[in-house]
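> Show me the folded form of this:
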Amino acid sequence: MRVIAGDFKGRPLKSVPTHKTRPTTDKVKEAVFHGIGPFFDGGRALDLFAGSGGLGIEALSRGVGSCVFVDQQHQAVKTVYENIELLKLEDRTEVFRTDAYRAMKAAGKRGLQFDYIFLDPPYKKFSYKELMEALLDHGLAAEGAKIICEHDASEKIPEQVGPFKRMKTDHYGSNIGVSIFE
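Have a look, this model is predicted:
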């Protein structure tokens, strides 16, 4: 695993040493960022189900100002911290070990809003509709926010959730899909 583009292009990232996470492939990561960027001038990102933190770190490398990483797995959170330290991103990041719904509630209480929200939960274990409704309920999406969902290619992704409309869905191989909402 590595950073694809930006300030940290080519830098290796540690992966989570368990089978409980599934890192986003370089091909999918590149496609995701071409779909929403590919480069940014600030903004705030939320990487729910962060795993190794690859998506949030890629966003930071490409110019996003700050990122909040959330994962409930101990090994994943430890790996995110290691990757942040490796790239010296401590001053632009926050990391939380908790489940996604608790994290969204806590972020809402703090009044945080995000321009880029990465949802990459374990395939077929979470409802994207419910996750996006929780984002709305807690006021976490900034004006014009983009929500990026990585999912199993066979999964039915809603066309719209509240004000969020699915702008595109692409498939990579037989089992990876990415849907982008605005």
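
> switch to C-alpha atoms for all contacts and neighbour counts from now on
Noted.

> State which strand of this protein is the longest.
In the chain, assigned by DSSP state E, the strand with the most residues is strand 141-152.

> what about the residue nearest to the spatial centre of the chain, which helix or strand?
The C-alpha lying nearest the average C-alpha coordinate of the chain belongs to Phe118 (Cα atoms, centre = their mean; 2.5 Å). Element membership of Phe118 [criterion: DSSP states H and E] is strand 114-119.

> Also this sequence, please, to line up against the first:
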Amino acid sequence: MRIIAGEWRGRKLVAPKGDATRPTADRTRETLFSMLTSRLGDFDGLRVADLFAGSGALGLEALSRGAAHCLFVEQDRAALDAIRSNIAAFDAREKTTIEAGSVLHLRAASEPYDVLLIDPPYRTGAGAVALDRLLRLGWIGPATWIAVETAATETVTVQGLETEVERRIGKGKLTLLRLEPDRTDPDTPPG
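Below is the predicted model of the structure:
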């Protein structure tokens, strides 16, 4: 695994030991960031959260492309070790925060994130459960882009969010989501 573009392009990433995590393939990451860049323009100054972070490859790719800060959330010990190792190797401590624990136990956000990168275990439904919770806890605002990687046969459905685009890549699928248009008006009560 390598960083695809930006400041750290071509630098190798450490993957977690064991088989508890499934790192996002370089090809899938390249497609995901192409999809996001075509909508965002660039990552300059953005606040990003890499949830179910694994090696941290998604968040580190965003930082390499100019994101201001990335929160990594992961509960697996080997994955946390890999994230810490990658952050140290890229000298990115000042731009990162690591939350050791379950995405499903996160607290309310002080303000919405610009980008949520979510790569839960396939076929668990954990991504939709996490998104429902994060939506209620203020992690998602009108400008937030959400990217979820799932198995190709899975669909991500969360009340209050709409699918912008889905793209199959091998055995996986990338889904970009946004707040539903009526949820972006602060005077409109939720669902």
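
> The residue nearest to the centre of the first structure and Lys146 of the first structure: what is the separation?
As judged by Cα to Cα, to the nearest Å, Phe118 of the first structure and Lys146 of the first structure stand 9 Å apart.

> got the residue ranges for the strands in the first structure?
So, for the first structure - with DSSP E - the strands run 44-48, 66-71, 93-97, 114-119, 141-152, 160-161, 164-172, 176-181.

> so of those strands, which one's packed in deepest?
strand 44-48 (a mean of 26; mean count of other Cα atoms under 10 Å).

> ok and that strand relative to strand 141-152, angle-wise?
30 degrees (axes from the mean of the first three to the mean of the last three Cα atoms, to 10 degrees).

> In the second structure, which residues correspond to strand 44-48 of the first structure?
Alignment note (TM-score structural alignment): strand 44-48 of the first structure is matched to residues 47-51 of the second structure.

> can you check stretch 82-94 of the first structure too?
Using TM-score structural alignment, stretch 82-94 of the first structure pairs with 85-97 in the second structure.

> what does that stretch rub up against?
Trp8, Leu13, Val14, Ser55, Gly56, Leu60, Leu63, Ala68, His69, Cys70, Leu71, Phe72 (Cα atoms under 8 Å, 6 or more residues apart in numbering).

> May I see the buried residues of that stretch?
Counting neighbours by 16 or more other Cα atoms under 10 Å, one finds that the buried residues in stretch 85-97 of the second structure are Ser85, Asn86, Ile87, Ala92, Thr96.

> what's the nearest residue to the last one if we skip its chain neighbours?
Going back to what we said before, that points to Thr96 of the second structure. Spatial nearest neighbour of Thr96 of the second structure, chain neighbours left out: Cys70 (4.9 Å); criterion: Cα to Cα, 6 or more residues apart in numbering.

> how about Leu176 of the second structure, what's its match in the first structure?
Match for Leu176 of the second structure (TM-score structural alignment): Ile180.

> Find the nearest non-adjacent residue to that match, please.
Ile148 (4.7 Å).

> re earlier: list the contacts of the match of Leu176 of the second structure.
Applying Cα under 8 Å, 6+ apart, the residues near Ile180 of the first structure are Gly35, Lys146, Ile147, Ile148, Cys149, Arg166, Met167, Lys168, Thr169.

> residue contacts, the second one?
Okay, so that is Lys146 of the first structure. For Lys146 of the first structure, the contact set (Cα under 8 Å, 6+ apart) comprises Ile36, Asp115, Tyr116, Ile117, Ile180, Phe181, Glu182.

> Which pair in those has the greatest spatial separation?
Across these, the longest distance by Cα to Cα is 12.8 Å; it joins Asp115 and Ile180.

> residues in contact with the closest residue in space to Ile98 of the second structure that isn't next to it in sequence?
Using Cα to Cα, 6+ apart and skipping the chain neighbours, the partner closest in space to Ile98 of the second structure is Phe72 (4.8 Å). Shown in contact with Phe72 of the second structure (Cα under 8 Å, 6+ apart): Ala49, Asp50, Leu51, Phe52, Ala53, Gly56, Gly59, Thr96, Thr97, Ile98, Glu99.

> of these, closest to Ala126 of the second structure?
Phe52 (9.5 Å).

> before we move on, back to that, find the pair from the contacts of Ile180 of the first structure with maximum spatial separation.
Lys146 and Thr169 (13.3 Å).

> List the neighbours of stretch 165-175 of the first structure that are in contact with it.
Contacts for stretch 165-175 of the first structure (Cα under 8 Å, 6+ apart): 28, 152-154, 158-160, 177-182.

> For the second structure, which segments count as helices?
26-40, 57-64, 77-89, 126-136 (DSSP state H).

> Point out the most buried one among these.
Highest mean neighbour count among the helices of the second structure (mean count of other Cα under 10 Å): helix 57-64, a mean of 26.

> Quickly name whichever of the contacts of stretch 85-97 of the second structure is closest to Ala108 of the second structure.
For the contacts of stretch 85-97 of the second structure, the nearest to Ala108 of the second structure is Leu71 (13.8 Å; Cα to Cα).

> list the contacts for the equivalent of that closest one over in the first structure?
Using TM-score structural alignment as the criterion, the counterpart of Leu71 of the second structure in the first structure is Val68. Residues near Val68 of the first structure by Cα under 8 Å, 6+ apart: Ala45, Leu46, Asp47, Gly56, Thr93, Glu94, Val95, Phe96.
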